[in-house]
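Chemist: Turn this into a model:
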Amino acid sequence: MNNLSNQVAFIKEIDKLKYIQRKTRLFNSDRHENDAEHSWHLAMMTIVLAEHSNKPVDVLKVLKMVLIHDIVEIDAGDTFIYDTSKSHTNTEEEFLAAQRIFGLLPAEQGQEFIAIWSEFEEGLTEEAKFARSMDRFEPLLQNTSNDGGTWKEYNVGYQQVYDKKIAIKDGSEQIWKYAEDLIDESVEKGILKK
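Modeler: Sure thing, here's the model as predicted:
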C-alpha cells in the first residue's frame, strides 16, 4: 500500500506540469501551450512518426522519455530554446528537480525515471535521439502554423532556428528533410528572417 501512496503523491505532483506555460502557441492559435500538452503531443508524434526514425527504436522507451523529459520544469521552469541568457543544457537546478519529483515514487521506479530522464538529456541512444527530434520538431510545426509565432515575437533569425533544429537529423533524416523544407518555406513566406 505504501508504494501506491507514493505513486499517487507523484501523480498529484505532476499535475503541476499543466501550469507550466511554454513560449510556443497551439497550432493556429494565440493560446500558449503548457508542458503537459507539449508532452502529450510528443507522445502522439512518437507513435505516428516512429517509422521514420533513422534506426529502429523501442517506442515504449521513447514514449517514457517524451512524457518524462519536462517534468523537472515543475521546479526549474521552462527555458526558452532561443534564450541566450540561460543555457538550455542540463542544469544542476533540473537535476535537483528530478531527484525531488521522481524521489516521490517508490525507490526503484524513481531511479528508473531519473535514468530515462538522464538518457534523454544526454541524447546519445537511438531512443534519446528520436525523442529529442520530436521535441525540436513540434515547435517548428507550431511556429509555421502561427505566421512565425515565437520567431517573430522574439526576433529569432534563420540561423538560430537552423542551428537548433538540425538536431532533428540525429533522430530522423527524413523528418529533418521535411523540417528543413519548412524552414526554407518560412523564409520565402517572410515569417522567418534570413
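Chemist: drop to CA atoms for contacts and neighbour counts, all remaining ones
Modeler: Fine.
Chemist: ok, which stretches of the chain are helices?
Modeler: Secondary structure of the chain (DSSP state H): helices at 2-14, 35-49, 59-68, 73-76, 92-102, 107-122, 126-145, 149-153, 158-165, 168-171, 173-189.
Chemist: I'd like to know which of those is closest to residue 20.
Modeler: Checking the helices of the chain against residue 20 by Cα to Cα gives helix 35-49 as the closest, at 5.6 Å.
Chemist: If you count neighbours, what's buried in that closest one?
Modeler: Neighbour counts over helix 35-49 (16 or more other Cα atoms under 10 Å) mark 35-39, 41-43, 45-46 as buried.
Chemist: Name the nearest of those residues relative to residue 6.
Modeler: For these, the minimum distance to residue 6 (Cα to Cα) is 20.8 Å, reached by residue 36.
Chemist: Before we compare anything, build this one as well:
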Amino acid sequence: MLSEKLLKQIDFIKEIDKIKYIQRKTKLFNSDRNENDAEHSWHLAVMAIVLAEHSDSDIDVLKVVKMVLIHDVVEIDAGDTFIYDTQKNHSNTDEERLAANRIFGLLPQEQAEEFIKIWEEFEAGETNEAKFAKAMDRLEPLLQNTSNNGGTWSEFGVTYDKVYEKKIAIKEGSSSIWNYAEKLIDDSVQKGILKK
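Modeler: Predicted structure coming up:
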C-alpha cells in the first residue's frame, strides 16, 4: 500500500511541472526565445554550485541550491513580475504568499514548512545563503541581456540607472562577481546597448 506521504510528494512534483510554462521576459543566451522559470531555476542552481567559491561569506551550498530551485515556484499561481516593471512591485506580494502556502502545502507538513521557510529566507535576503542566491538571480539575466545586445533593456527601455539599482544586490553576495557584473554594465553603456 502506498503511503500518504509519498502520494503528497508525488502530487507536489506533478504540480510544479507547471513552472515550465511560466515565461520570463529575459531571453536565452544569444537567442530570441524567452526563458521559462524552470530553465531559470536550473541555471541558477548550476551557477550557485560553480560560483560558490566566490561568495564573500561561508555558505551552505545545498541550501543555496534549494533556494534557487524553489524561489520561483510561487509564480505558478502569482505569475512572473518583470524586475523592471513600473506598475507592479517585484518584491514579495500577497499573491506570492498565497501561492507559497498552497503549492508547498501540497507536501507533507514537515517538508511544506521547510520549503516555506527556505522561500521566506530567500525573499528576506538577509542570510549569507540568501544574499548569494539573490546574487545568482540578478547575475543570470545580466549575462543574458549582454549576450542579446541589450535584450529586455532595449525592448522595454530600461536605463542604466535602473539596471544598476537592481544589479547592485549582487555585491551583497559576492564582491568579485559584482566587480565582473559592474564591468559588464559599464561595457554595455560603452557598446550602446544600455542607455544612460
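Chemist: Mind checking the TM-score on these two?
Modeler: The TM-score (TM-score structural alignment, normalised by the length of the first structure) is 1.00; 194 aligned residues with a Cα RMSD of 0.3 Å.
Chemist: after superposition, how close is the longest strand belonging to the second structure to the first structure?
Modeler: Secondary structure of the second structure per DSSP state E: the longest strand is strand 23-27. Here the mean offset of strand 23-27 of the second structure against the first structure after fitting is 0.1 Å, by mean Cα distance after the TM-score superposition for the first structure.
Chemist: Tell me the residues of the first structure aligned with that strand.
Modeler: Using TM-score structural alignment, strand 23-27 of the second structure lines up with residues 21-25 of the first structure.
Chemist: how far does that stretch sit from the chain's center?
Modeler: Between the centre of stretch 21-25 of the first structure and the centre of its chain there are 12 Å (Cα atoms, centre = their mean, to the nearest Å).
Chemist: quick one: contacts for the residue of the first structure sitting at the aligned position of residue 161 of the second structure?
Modeler: Aligned counterpart of residue 161 of the second structure in the first structure: residue 159 (TM-score structural alignment). Residue 159 of the first structure sits next to residue 194 when contact means Cα atoms under 8 Å, 6 or more residues apart in numbering.
Chemist: Apply 7 Å and report the result again.
Modeler: Listed by Cα atoms under 7 Å, 6 or more residues apart in numbering, the contact set of residue 159 of the first structure is empty.
Chemist: distance of residue 29 of the second structure from residue 143 of the second structure?
Modeler: Residue 29 of the second structure is 8 Å from residue 143 of the second structure, where distance means Cα to Cα, to the nearest Å.
Chemist: Translate residue 184 of the first structure into the numbering of the second structure.
Modeler: Counting by TM-score structural alignment, residue 184 of the first structure lines up with residue 186 in the second structure.
Chemist: Not counting sequence-adjacent ones, nearest residue to the residue most central in space within the second structure?
Modeler: For the second structure, the residue sitting closest to the mean C-alpha position, by Cα atoms, centre = their mean, is residue 137 at 3.9 Å. Spatial nearest neighbour of residue 137 of the second structure, chain neighbours left out: residue 44 (6.5 Å); criterion: Cα to Cα, 6 or more residues apart in numbering.
Chemist: And that neighbour? What does it align with in the first structure?
Modeler: Using TM-score structural alignment, the equivalent of residue 44 of the second structure in the first structure is residue 42.
Chemist: can you check residue 137 of the second structure too?
Modeler: Under the alignment (TM-score structural alignment), residue 137 of the second structure pairs with residue 135 of the first structure.
Chemist: For burial, what's the neighbour tally of the counterpart of residue 103 of the second structure in the first structure?
Modeler: In the first structure, the residue paired with residue 103 of the second structure is residue 101, using TM-score structural alignment. Other residues near residue 101 of the first structure come to 20 when the count uses other Cα atoms under 10 Å.
Chemist: starting at the chain centroid, how far to stretch 18-29 of the second structure?
Modeler: How far stretch 18-29 of the second structure lies from its chain's middle: 11 Å, per Cα atoms, centre = their mean.
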